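In: A structural model of the following input is requested.
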Amino acid sequence: MPHIPLESHLPGITGLLEYSKATAQPIRDLTQFLLRGPSSLTEAERELIATVVSHGNECTFCTTAHTAAADLLAGEAITAQKVKENIETAPVSEKMKALLHIAALTRQSGKSVSEEAIARAKSAGATDVEIHDTVLIAALFCLYNRYVDGMGTALPADPAYYGVLAERLVNHGYTRLPQGYEHLKK
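Out: A predicted model of the protein is given here:
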């Protein structure tokens, strides 16, 4: 049960973003830029970063939502699952393994990101911008995970909601739908 009154048809982060549109807008803008803006990392790779962090933080809503988005973007449902199980044996590039490791360290504490982890990423071909963006995405999803769980948001009543959410994230990004979310009351 949410700690504050939220619209029941908007589980997880969506209800919180609708509750406070003023604070939601800068968060949405940053998320849109980091996960859907120009980058040498694919959108699927950036969703994997969100997935790893959310999974490590045990945030069910965010883990499930970003796994679904990563799966949809990748066109398959194996990679995100394998990344959650073990980054080192997951079917991703060495560069991506190193970046996901940095994301996992960032999730623990910013001070956990070591020179060795950075050197590994650089030797695997990661650019300074990719390292920067990985840490920033990881930090942002720590914020999201704590916001969602700290406010006691509800999980969707129907697990199919995550598929609808993934399609919205892939097709519309992280911006608020112009028509709002009344259509989800159905």
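In: from here on, contacts and neighbour counts on C-alpha atoms
Out: Fine.
In: Nearest the middle, which residue of the protein would you pick?
Out: Centroid-nearest residue in the chain, with CA atoms, centre = their mean: Ala50, separated by 2.9 Å.
In: Could you also give me the structure for this second sequence? I'd like to compare it with the first:
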Amino acid sequence: MTTRSGTPTDLIDTLLGIEPGSPLARLRARRPEATHHTQGSYDALFASAVPATTVTTTERFAAALRVARLHGDQPLAEHYAGQLLGADGVTKELVTAVEDVRPLRPATEPAAPEPLSGQGRLRAILAHADLLVLRPAAATPADLDALAEAGLGAAEIITVSQLIAYVSFQVRLLAGLALIRGDERSAPGPVRGPLEAPQTGFTQEQLGWTPWLEPVAAGDVTDEQRAVLPGQRLQSPYFRLLALDPEVLGERTATDNGIFYTRGGLPRQERELAATVTSRVNGCVFCASVHSRFASQLSKRDGDVQRILDEGVDTPLDDRWRAITDIATALTTTPPTAGHAHVAALRELDLDDLDILDAVQAAAFFAWANRLMLSLGDPEPPTQP
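Out: This is a model prediction of the structure:
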């Protein structure tokens, strides 16, 4: 069974060669919501029959290819290169230009290769991909202005941002699953990110958040948008902003729930620990505040959590939290540097493969969440204690 774009029903299984009934297939089946909606997110971004915005097929696959190449993920890049080459009017020269990821250069220099100089809109999207992959905490309102000046509307900016962040999640999920299976993997290239992540300002206090784009007003949401804004999410400017592309938001929320709100496996407080560590490394003050608070409340280890925020991920911890912190940190770098030693350290502490899958998916998901939060708005102190 394939999607409309010719992509297999489960792209992760296909890229890793996961056979039905194999240990890794059975493991993924123990987290059916996360597995199903990871693919559902792909379908919403790349294979939907009626896209929520007018971001073209070429732009979508070009951005995804750029993200995969920036991470040095060869199989994922080959997939997106093939999908891009199959889009209407795309030439091999365009694919080559998108793949031309050169050594890091100052932010003032063009981020996209020169062969794209005549394609201002696509060039702006690729430049945004470079920013969100390598320097997500350096994003400013001016970066969204650059997309708007290239012709993207607010809903299109949300779609592009979701896409870049989603592929960043895919990269880390693929790496983590391969390590759980024990695959021999080539050594990652030099660490290129995250750059310019702040090292101060982290807190467990409840923060506000101000969007850089205008979210849909609570009173103006459509029925489709209301369906993906349950409960208090309707009052959140962040989620009302993401609801500009409701199909993708719905799948993303279901993926999130399937990773963090399931029975068995890694205790919830340690999934929140992985989210906190990822947010600390990426420099997402807002995400770190939310998930450090959860980790503290559930574990009753406020002091340990606060030291991670204050001192960084290398602060002294007990063996179990050290091992979880280390694999989350190594998955967060660009490219991911997690290796077999990280998985072995968890197994030596009697964590089983479901525990390790939960840690991997929690860290990988916050590669997605942080990139959205960092590039679409600013955290702000609460108006009241």
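In: so what number do they get for TM-score?
Out: Between these two chains, after superposing, the TM-score reads 0.72 (TM-score structural alignment, normalised by the length of structure 1); 157 aligned residues with a CA RMSD of 2.6 Å.
In: Need the counterpart of Ala363 of structure 2 in structure 1.
Out: Superposed on structure 1 with TM-score structural alignment, Ala363 of structure 2 falls opposite Ala138.
In: could you say which helix or strand contains that match?
Out: Using DSSP states H and E, the element containing Ala138 of structure 1 is helix 128-150.
In: Ala295 of structure 2 - nearest residue in space that isn't next to it in sequence?
Out: Gln269 (4.7 Å; CA to CA, 6 or more residues apart in numbering).
In: so how many other residues sit close to the one you found?
Out: Gln269 of structure 2 has 21 neighbours, counted by other CA atoms under 10 Å.
In: Check Pro316 of structure 2 too.
Out: By other CA under 10 Å, the residues close to Pro316 of structure 2 number 13.
In: sorry, back to before: please tell me how far the residue nearest to Ala295 of structure 2 sits from His342 of structure 2.
Out: 19 Å (CA to CA, to the nearest Å).
In: re the thing from before, please list all residues in contact with the residue nearest to the centre of structure 1.
Out: The contact partners of Ala50 of structure 1, taken as CA atoms under 8 Å, 6 or more residues apart in numbering, are Thr63, His66, Ile137, Ala138, Phe141.
In: what's the neighbour count on the last one?
Out: In terms of burial, Phe141 of structure 1 registers 24 neighbours under the definition other CA under 10 Å.
In: thought it was touching Ser54?
Out: Yes - Phe141 of structure 1 lies in contact with Ser54 (CA atoms under 8 Å); the separation is 6.6 Å.
In: hang on, the earlier thing: list the contacts for the closest residue to the match of Ala363 of structure 2 other than its chain neighbours?
Out: Distances taken as CA to CA, 6+ apart place Ala103 nearest to Ala138 of structure 1, at 5.3 Å, with adjacent residues excluded. Counting by CA under 8 Å, 6+ apart, Ala103 of structure 1 touches Ile49, Val52, Val53, Thr134, Val135, Ile137, Ala138.
In: nearest spatial neighbour of the second one, skipping sequence neighbours?
Out: By that I understand Val52 of structure 1. Lys84 is the one closest to Val52 of structure 1 (CA to CA, 6+ apart), at 5.9 Å.
In: And the fourth one, by the same measure?
Out: Ranked by CA to CA, 6+ apart and with sequence neighbours excluded, the top spatial neighbour of Thr134 of structure 1 is Ala103, at 6.1 Å.
In: roughly how far apart are the counterpart of the one you found in structure 2 and Pro336 of structure 2?
Out: Correspondence of Ala103 of structure 1 to structure 2, assessed by TM-score structural alignment: Ala328. From Ala328 of structure 2 across to Pro336 of structure 2, the span is 10 Å (CA to CA).
In: go on, Leu213 of structure 2?
Out: From Leu213 of structure 2 over to Pro336 of structure 2 the distance is 31 Å, taken as CA to CA.
In: try Asn282 of structure 2
Out: Asn282 of structure 2 sits 13 Å away from Pro336 of structure 2, going by CA to CA.
In: neighbour-wise, which of those two wins?
Out: Shown here are Asn282 of structure 2 and Pro336; by other CA under 10 Å, Asn282 has more neighbours (30 against 26).
In: residue contacts, Val135 of structure 1?
Out: Contacts of Val135 of structure 1 were listed using CA under 8 Å, 6+ apart, and they are Ile102, Ala103, Thr106.
In: Which of the helices or strands spans the second one?
Out: Counting by DSSP H and E, the element that carries Ala103 of structure 1 is helix 94-108.
In: Could you check the angle that helix makes with helix 128-150?
Out: 40 degrees (axes from the mean of the first three to the mean of the last three CA atoms, to 10 degrees).
In: Could you pull out the buried residues of helix 94-108 of structure 1?
Out: 94-108 (16 or more other CA atoms under 10 Å).
In: Kindly indicate which of these lies nearest Ala121 of structure 1.
Out: Ala121 of structure 1 has its nearest neighbour among the buried residues of helix 94-108 of structure 1 in Ala98, at 4.9 Å by CA to CA.
In: what do we get in structure 1 for Leu85 of structure 2?
Out: In structure 1, Leu85 of structure 2 lands on no residue (TM-score structural alignment).
In: Next up, the contacts around the residue mapped onto Ala344 of structure 2 from structure 1.
Out: If you follow Ala344 of structure 2 across to structure 1 using TM-score structural alignment, you land on Ala119. The contact partners of Ala119 of structure 1, by CA under 8 Å, 6+ apart, come to none.
In: Apply 10 Å and report the result again.
Out: Contacts for Ala119 of structure 1 (CA atoms under 10 Å, 6 or more residues apart in numbering) come out as Ala98, Gly125, Ala126.
In: Skip ahead from the helix holding Ala138 of structure 1 and say which helix or strand is next.
Out: Following helix 128-150 of structure 1 in sequence, per DSSP H and E, is helix 161-172.
In: For that following helix, name the packing helices and strands.
Out: On a contact count with 3 or more CA pairs under 10 Å, 6 or more residues apart in numbering; DSSP states H and E, helix 161-172 of structure 1 meets helix 21-36, helix 60-74.
In: That concludes my questions; thank you for your assistance.
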